[in-house]
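In: What would the 3D arrangement of this be:
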Amino acid sequence: MDEIMIIGIAGGTGSGKTTLTNRIKERFGEDVTVVYHDNYYKRHDEMTYEERCLLNYDHPDAFDTDLMIEHIKKLRQGETVQCPVYDFTVHNRSDRFTEIRPTKVILIEGILIFENQELRDLMDIKVFVDTDADVRILRRILRDVKERGRSLDSVVSQYLNTVKPMHEQFVEPSKRSADIIVLEGGQNVVALDILIQRIYAHVHKEERA
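Out: Presented below is the predicted three-dimensional model:
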């Protein structure tokens, strides 16, 4: 397997990480694989739905990051992995898995992917998407109400009780680990072009050799 480039895309909730990730994926298609940290939320079958609703999903301990690290290492070695699939409507892992195959470029996306040093050290490029807090909460409300079946009250409560304090404690400080800070995520055409050029050079380097 040719050398694989691993790019981490981090940032707060609603910052535009997914938009940036999608733009890159659209541009390079089969040459890029995306691994979402969200799919590695821990399974909690022992809890009721109501109990799971009360968990803090914005703390590093909410994730099975060790499993993600194991999977990224396997992908880098050219192995295929079975990635868990998380169901946000029930706050738990589903019984489904997604097969992820190694490609020339692997994007890792998540709010807390720079918080863990072992995971961070696997990345060749670390991108932090930095967006105003007011914009992020509005995007979060729209997404969670429309796509995840949440009530407005529950989204606002979760934001104030866990999302905002965890962002300030863990996400914002992790920005210091970034190689590139992108303002406004996928809307930042200049930053997107720079990333695309770097990825293009990696994907096509054998042609120039």
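In: Only C-alpha atoms from now on, for both contacts and neighbour counts.
Out: Fine.
In: now stretch 50-61, how far from the chain's geometric center?
Out: Stretch 50-61 sits 17 Å away from the centroid of its parent chain (Cα atoms, centre = their mean, to the nearest Å).
In: Select the longest strand from the chain.
Out: strand 92-100 (DSSP state E).
In: List the buried residues in that strand.
Out: 92-93, 100 (16 or more other Cα atoms under 10 Å).
In: Dump those to a markdown table, plus distance to residue 132.
Out: Shown next, in a markdown table, are the buried residues of strand 92-100 (distance: Cα to Cα, whole Å):
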| residue | distance to residue 132 |
| --- | --- |
| 92 | 29 |
| 93 | 30 |
| 100 | 33 |
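In: what's the closest of these to residue 148?
Out: residue 92 (12.6 Å; Cα to Cα).
In: how far away is the closest one from residue 57?
Out: Computed as Cα to Cα, to the nearest Å, the residue 92 to residue 57 distance reads 11 Å.
In: I'd like the structure of this one too, to check against the first:
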Amino acid sequence: MESLIRQINEVINTAENRIFIAISGHGASGKTSFARRLCDSLDTDYNYMNTDTYIIEGRHLGNTYADYTVDGSRSTFKITACMPIRHELNSLTRDIKVLKNGARLTTIDKPWDAEKVLDGSRKVTIIEGMSAAFLEDFNFDLSVYFYTDSETELERRKKRDVEQRGRSLDTLISAQKHRRDQYDLFMHPLREKFDIIVDYSNNEFKMIKSNL
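Out: Here you go, the predicted structure:
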């Protein structure tokens, strides 16, 4: 991980213009931890935008389910954040354009991400979260995509979602296969548009692709 952070810093330090970086991947893949480490390493002014605030909250969806095909068989499950329909992409696209135009914006206030002012004139802007992968206007100076195997994801979710967020372990486990199916169908195929692809399975950091 540290090697990749150093490489990204080299790109930033030699760039004459502002840099926009996208960091994405499925839930519990390690993208947020990496983004925070990257932010801590920067010696220049930066913006950090967590795109989880652009995910439509489950309470607004009610009993909304999606039908899709997995290995030739029909599957029905609730819409998760691994599907583009769960993300308010028009608003995210607009806000990124605001920053690219050098203006300021105030982020959405959430319990996990307090409201803050982002300034488009800053040297570095990091757009981190699942939503970034689904953007049709995918125009970033640098992009990193994270993924991990199902077992590692589930173990991380147990620590985060159950121990820290108080969610039901049984519900978490029962939803895991459906979540991975949706991820494989709707999100993982988008990885090829990223400059860097990282496999973070078994807590081992492996770069599968790098166009640095």
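In: And the TM-score between them?
Out: After superposition, the two chains reach a TM-score of 0.72 (TM-score structural alignment, normalised by the length of the first structure), with 180 aligned residues with a Cα RMSD of 3.1 Å.
In: before we move on, the earlier item: which residues are common contacts for residue 92 and residue 57 of the first structure?
Out: Residues within reach of residue 92 of the first structure and of residue 57 at once, by Cα atoms under 8 Å, 6 or more residues apart in numbering, are residue 41.
In: Against which helices or strands is the longest strand of the first structure packed?
Out: strand 81-87 (3 or more Cα pairs under 8 Å, 6 or more residues apart in numbering; DSSP states H and E).
In: Next up, the contacts around the residue positioned nearest the centre of the second structure.
Out: Note on the second structure: the residue nearest the mean C-alpha position is residue 129, at 2.1 Å, using Cα atoms, centre = their mean. With contact taken as Cα under 8 Å, 6+ apart, residue 129 of the second structure is in contact with 23-25, 31-32, 50-52.
In: do the same with residue 21 of the first structure
Out: Applying Cα under 8 Å, 6+ apart, we find residue 21 of the first structure in contact with 9, 34, 107, 109, 186.
In: Can you find the partner of it in the second structure?
Out: Residue pairing (TM-score structural alignment): residue 21 of the first structure is matched to residue 35 of the second structure.
In: What strand or helix carries its match?
Out: If you go by DSSP states H and E, residue 35 of the second structure is part of helix 31-41.
In: Just say helix, strand or coil for the counterpart of residue 129 of the first structure in the second structure.
Out: Structural alignment (TM-score structural alignment) places residue 129 of the first structure against residue 146 in the second structure. Secondary structure, DSSP: H, G, I helix; E, B strand; the rest coil: residue 146 of the second structure is strand.
In: show me where the first structure has helices.
Out: Assigned by DSSP state H, the first structure shows helices spanning 17-28, 49-53, 65-76, 117-120, 133-147, 152-158, 164-166, 172-174, 189-203, 205-208.
In: how about those, which one is nearest residue 5 of the first structure?
Out: Taking Cα to Cα, helix 189-203 is the member of the helices of the first structure nearest to residue 5 of the first structure, at 7.5 Å.
In: on that earlier part again, tell me how far the longest strand of the first structure is from the chain's mean position?
Out: On the basis of Cα atoms, centre = their mean, strand 92-100 of the first structure sits 16 Å off its chain's mean C-alpha point.
In: same question, stretch 115-126 of the second structure
Out: 17 Å.
In: next one: stretch 172-179 of the second structure
Out: Computed by Cα atoms, centre = their mean, the separation of stretch 172-179 of the second structure from the middle of its chain amounts to 19 Å.
In: And stretch 108-118 of the second structure, by the same measure?
Out: Mean C-alpha position of stretch 108-118 of the second structure versus that of the full chain (Cα atoms, centre = their mean) differs by 16 Å.
In: do stretch 62-81 of the first structure as well
Out: Relative to its chain's centre, stretch 62-81 of the first structure lies at 14 Å (Cα atoms, centre = their mean).
In: Likewise for stretch 201-212 of the second structure?
Out: Here the centre of stretch 201-212 of the second structure is set off from its chain's centre by 16 Å, with Cα atoms, centre = their mean.
In: Go through that stretch and flag the buried ones.
Out: 201, 205, 207.
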